[in-house]
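Visitor: Dropping a prediction and its sequence here:
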Amino acid sequence: MSTKRSGPTKAPAAGPKRQRKMLSIADKVKLLDMLREGKSYAAVGRHYGINESSVRSIKKEEKNIRTTAAISFNKDAKRVATVRNKTMVRMESALALWINDCRKKNIMLDTNVICTKARILYQNFADSDREEEEDAGPSTSAVHAVPSAFNASKGWFENFKKRFGLKNVSLHREMASANTAEAEAFVNNKFKAIIEEGGYKPEQVFNMDETGLFWKRMPSRTFIMQEEAKAPGFKAQKDCLTLVMCGNAAGFMIKPGLIYRSKNPRALKNKNKDDLPVYWMYNAKAWMTKALNLDWFKNCFIPEVKCYLRGKGLD
């Protein structure tokens, strides 16, 4: 009597997948230094928690690893750098050092500032490399030609941020306090009813608003290296003035009002303020006040609007 065949036995459940350990370039250099000191592959592998075969693979790439460590500014990089234009590599390393120096000095940096500095550095290094290759002879220049143009494009900047761990952070924020819902309701309902009831034309409908102009203000965001927890605070410049802008629905703008903190600034010494293209006002904080608003309305708005409407033949 034949025996029943037993079904295929199930393989035991696999355990959790082992996480691959990636050493940074700096750690790989230290590992190679330990091998140079005479330590065995097995001892070095136990020290870093990796297999002996991984240590031997790192040893085979010693030349590339040390070259990457010499030219790379990013100490936490885990990949060996591919062969790139040496002018670009030098420029990026110098640019990263410049960004770090600016952060220590609390100098705000945005994309345009960084890209402009990158173009300047690249041109300086390219000119230097070109002179060295010309001195070395024509054969060397033909092999190591230096690219003539670098535009600091958006793609380059995104890759630069990834290579050097740059991130964009906000320095300060301000919550909006305007009641936009009520403003929209007034424009769409009450204000529209007033215009229709009075039969006003677009030339007779004026709108005034004020805005602060911080003419020494720095950017509100900056770039820092990824290892930095946050950007240190800074004291923003308070030099500002207030502009009073007024125009009608037909597109006509009257003379702007300007509020400054000084009645007679040194730059306008012995100057007639009536000849300025703005209506000059002053306040210790360069802010709009009830008194200044009334002064602007009586001495600037009414004369300007009367003259304009008289020329249009309107009330």
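Guide: Right, received. Where do you want to start? Remember, it's a predicted structure, so these values are computed and weren't measured experimentally.
Visitor: going forward, measure contacts between C-alpha atoms and count neighbours the same way
Guide: Fine.
Visitor: can you confirm T211 is in a helix?
Guide: No. Judged by DSSP: H, G, I helix; E, B strand; the rest coil, T211 forms no part of a helix; its state is strand.
Visitor: who touches it in this structure?
Guide: T211 makes contact with T242, L243, V244 under the criterion Cα atoms under 8 Å, 6 or more residues apart in numbering.
Visitor: Filter the residues you listed down to the ones in strands?
Guide: Residues of the contacts of T211 located in strands (DSSP state E): T242, L243, V244.
Visitor: Mind naming the longest helix for this protein?
Guide: helix 111-136 (DSSP state H).
Visitor: tell me what that one is packed against?
Guide: Judged by 3 or more Cα pairs under 8 Å, 6 or more residues apart in numbering; DSSP states H and E, helix 111-136 is in contact with helix 86-104, helix 138-143.
Visitor: of all these, which lies closest to R310?
Guide: Closest to R310 of the helices and strands packed on helix 111-136, according to Cα to Cα: helix 86-104, at 56.9 Å.
Visitor: residues in contact with that closest one?
Guide: 71-73, 108-109, 117-118, 121-122, 125-126, 129, 146, 160, 164, 223-225, 231.
Visitor: Of those, just the buried ones, ChimeraX syntax please.
Guide: The buried residues among the contacts of helix 86-104 can be selected in ChimeraX (16 or more other Cα atoms under 10 Å) with this line:
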select :72,73,108,109,117,118,121,122,125,126,129,146,160,164,223,224,225,231
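Visitor: also this one, for the comparison:
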Amino acid sequence: MKVTVINMKRCSQNIVEMEKLLLIWLEDQNQQRVPARLSVIQEKARELHTAVVKRNGEGSASEEFSASRGWFNRFKARANLHNVKLQGEAASADSVAAESFPRGLAEIIREGGYTADQLFNVDKTRLFW
């Protein structure tokens, strides 16, 4: 993953420093083949921003940073990150529903008397009319 930080003239110095550190962290995660999740990247950005503000002193402590999805999209553009893929469809799936789904599906299969030949995955299938 080759990254280049560009067009950061509108960002505060703390955010510039934080994003440089975040790029290093992302590169490390990429080399370790750790999948990127938006929530983890956002949390790391907030953590790094807090550390940079603390290191730079009191004058910068009033700066707000939320690590929003919009910030992330702008960060990707500024850093020229084209190959950052978030884990999962939108990295925002309903984990409670996903956890209970296998039991519910097993119940439907059992009640319907379906066989293995009647089951298939349509996750990447499209229907054209």
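Guide: Looks like it arrived, so ask away. What you are looking at is a predicted structure, and each value in this text was computed from that prediction instead of being measured.
Visitor: which of the ones in strands among the contacts of T211 of structure 1 lies closest to N64 of structure 1?
Guide: The closest of these to N64 of structure 1 turns out to be T242 (Cα to Cα; 59.1 Å).
Visitor: what about the closest residue to the closest one other than its chain neighbours, neighbour count?
Guide: Sequence neighbours aside, G212 is the residue nearest to T242 of structure 1 in space, at 4.5 Å (criterion: Cα to Cα, 6 or more residues apart in numbering). G212 of structure 1 has 15 neighbours, counted by other Cα atoms under 10 Å.
Visitor: Show me what G212 of structure 1 aligns to in structure 2.
Guide: Aligned by TM-score structural alignment, G212 of structure 1 pairs with nothing in structure 2.
Visitor: and if you look at R90 of structure 1?
Guide: By TM-score structural alignment, R90 of structure 1 lines up with E17.
Visitor: okay, now its match: neighbour count?
Guide: Applying other Cα under 10 Å, we find 15 other residues in the vicinity of E17 of structure 2.
Visitor: Strands of structure 1, residue ranges please.
Guide: Here structure 1 has its strands, by DSSP E, at 166-170, 206-213, 221-225, 241-248, 257-260, 279-282.
Visitor: Highest mean neighbour count out of the ones you listed?
Guide: Of all the strands of structure 1, strand 257-260 carries the top mean neighbour count, a mean of 22, counting by mean count of other Cα atoms under 10 Å.
Visitor: Where does that strand end up in structure 2?
Guide: Under TM-score structural alignment, there's no match for strand 257-260 of structure 1.
Visitor: Could you do stretch 45-62 of structure 1 as well?
Guide: Across structure 2, nothing matches stretch 45-62 of structure 1 (TM-score structural alignment).
Visitor: Please list the residues outside that stretch that contact it.
Guide: By Cα under 8 Å, 6+ apart, stretch 45-62 of structure 1 touches K21, K28, L32, Y41, A42, V44.
Visitor: Need the counterpart of the first one in structure 2.
Guide: Residue correspondence, TM-score structural alignment: K21 of structure 1 in this structure matches nothing in structure 2.
Visitor: Please report the distance of the residue nearest the centre of structure 2 from N73 of structure 2.
Guide: Residue closest to the mean C-alpha point of structure 2, counted by Cα atoms, centre = their mean, is L38 at 1.5 Å. Going from L38 of structure 2 to N73 of structure 2 by Cα to Cα, to the nearest Å gives 10 Å.
Visitor: Let's have the strands of structure 1 in TSV, adding distance to I195 of structure 1.
Guide: As requested, the strands of structure 1 are exported to TSV (distance: least, Cα to Cα, whole Å):
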stretch	distance to I195 of structure 1
strand 166-170	43
strand 206-213	11
strand 221-225	43
strand 241-248	13
strand 257-260	26
strand 279-282	28
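Visitor: I194 of structure 1: which of those strands is closest?
Guide: Nearest of those to I194 of structure 1, taken as Cα to Cα: strand 206-213 at 13.1 Å.
Visitor: How about F73 of structure 1, nearest residue that isn't a chain neighbour?
Guide: S93 (5.5 Å).
Visitor: Against W296 of structure 1, how distant is the one you found?
Guide: Distance from S93 of structure 1 to W296 of structure 1, counting by Cα to Cα: 55 Å.
Visitor: Who has more neighbours out of those two?
Guide: Neighbours were tallied for S93 of structure 1 and for W296 using other Cα under 10 Å; the higher tally belongs to W296 (19 against 16).
Visitor: what do we get in structure 2 for that one?
Guide: Aligned by TM-score structural alignment, W296 of structure 1 pairs with nothing in structure 2.
Visitor: my guess is W296 of structure 1 contacts G257, does it?
Guide: Yes. Shown here, W296 of structure 1 and G257 form a contact pair, counting by Cα atoms under 8 Å, at 7.2 Å.
Visitor: can you list residues touching both of the two?
Guide: With Cα under 8 Å, 6+ apart as the test, W296 of structure 1 and G257 both reach Y279.
Visitor: which stretches of structure 1 form helices?
Guide: Counting by DSSP H, the helices of structure 1 are 25-36, 41-48, 52-60, 62-71, 86-104, 111-136, 138-143, 154-164, 180-185, 192-198, 290-296, 302-312.
Visitor: Tabulate the ones you listed (TSV), appending distance to R79 of structure 1.
Guide: Below are the helices of structure 1 laid out as TSV (distance: least, Cα to Cα, whole Å):
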stretch	distance to R79 of structure 1
helix 25-36	7
helix 41-48	17
helix 52-60	11
helix 62-71	9
helix 86-104	15
helix 111-136	24
helix 138-143	27
helix 154-164	10
helix 180-185	51
helix 192-198	65
helix 290-296	63
helix 302-312	68
